[in-house]
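S.K.: I'll drop the sequence and a predicted model, then ask my questions.
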Amino acid sequence: MAASTRSQVISLYKIMLKESSRFPSYNYRTYALRRVRDAFRANREVEDPKAVERLMDEGEQMLALIQRQTFRRRKRSPLQRIKYYRLLQKSILWRFSVASGFLR
């Protein structure tokens, strides 16, 4: 891996950790931090430039998702959160998340 690519990967890793630590909920925060660390550890030995580029793109997409989620959570008032979670409970996503163990 080239030095510039290595620095970009490390920078992405640090930003993802920082953004993941902004989740107000302990469960979401620890889950996001664990997923980021595990993903980077699993791909530590990748040397192919095309594979590194693909993984960087995936990481940037995940970073955007984390940033959207943390911004939404910080922006909502407690009453809005209650309404949001009631709506979420009715949706298929909630059932899938509980069944897959995501919200345990």
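M.R.: Alright, I've got the coordinates. Numbering: from 1, shown residues only.
S.K.: Every contact and neighbour count from this point should use C-alpha atoms.
M.R.: Noted.
S.K.: Buried ones in the helix or strand where E19 lies, by neighbour count?
M.R.: E19 is part of helix 3-20, with elements assigned from DSSP states H and E. Across helix 3-20, burial judged by 16 or more other Cα atoms under 10 Å covers V9, L12, Y13, M16, L17, E19, S20.
S.K.: quick one: the helices in this structure?
M.R.: 3-20, 26-42, 49-75, 78-90, 92-100 (DSSP state H).
S.K.: okay, now the one to match up with it:
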Amino acid sequence: MATPPARKAVLGLYASTLQTAKSFSSYNFRTYFVQRTEDTFRGMQAEQDPIKLSQAYNEAVKELSVLRRCAVVNQLYGGARLAVEEQSDAPTRGDT
């Protein structure tokens, strides 16, 4: 019988995965992986079966190592920032 991972272990894995997802330099990849991380761990939170929870946890650990490698490559070849990311110092209509 598989024992489910401890709550602290799951929360630590969630924090590490979310931090790695936020480290992508590309806006599109970053938002995708942050959303995917939140969805994955919401599913783990709702899971009641200890065997399925253990399997999901082990899969998330494997995905974290892949995500870390992808984030490093993305930081190397990040490219220019998108207009969505730009912060402008120009006043908006309501600032006059």
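M.R.: On my side now, so go ahead. Quick caveat: nothing in here was measured; it's all calculated off a predicted structure.
S.K.: Superposed, what's their TM-score?
M.R.: The TM-score (TM-score structural alignment, normalised by the length of the second structure) is 0.70; 76 aligned residues with a Cα RMSD of 1.9 Å.
S.K.: quick revisit: now the buried residues of helix 3-20 of the first structure as TSV including distance to A64 of the first structure?
M.R.: Shown next, in TSV, are the buried residues of helix 3-20 of the first structure (distance: Cα to Cα, whole Å):
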residue	distance to A64 of the first structure
V9	15
L12	11
Y13	13
M16	9
L17	13
E19	10
S20	11
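S.K.: wait, which of these is closest to V52 of the first structure?
M.R.: The closest of these to V52 of the first structure turns out to be V9 (Cα to Cα; 8.8 Å).
S.K.: and the closest residue to the closest one other than its chain neighbours, how far is that from Y85 of the first structure?
M.R.: Distance criterion Cα to Cα, 6 or more residues apart in numbering; nearest residue to V9 of the first structure, sequence neighbours excluded, is M56 at 7.1 Å. According to Cα to Cα, to the nearest Å, M56 of the first structure and Y85 of the first structure sit 32 Å apart.
S.K.: ok, those two, which is more surrounded?
M.R.: Neighbour count, other Cα atoms under 10 Å: between M56 of the first structure and Y85, M56 has more, with 17 against 12.
S.K.: picking up where we left off before, what angle separates the helix holding E19 of the first structure from helix 26-42?
M.R.: 170 degrees (axes from the mean of the first three to the mean of the last three Cα atoms, to 10 degrees).
S.K.: what helices or strands is helix 3-20 of the first structure leaning on?
M.R.: Applying 3 or more Cα pairs under 8 Å, 6 or more residues apart in numbering; DSSP states H and E, we find helix 3-20 of the first structure packed against helix 26-42, helix 49-75.
S.K.: which outside residues touch it?
M.R.: Defining contact as Cα atoms under 8 Å, 6 or more residues apart in numbering, one finds that helix 3-20 of the first structure is touched by R29, A32, L33, V36, F40, M56, G59, E60, L63, I66, Q67, T70.
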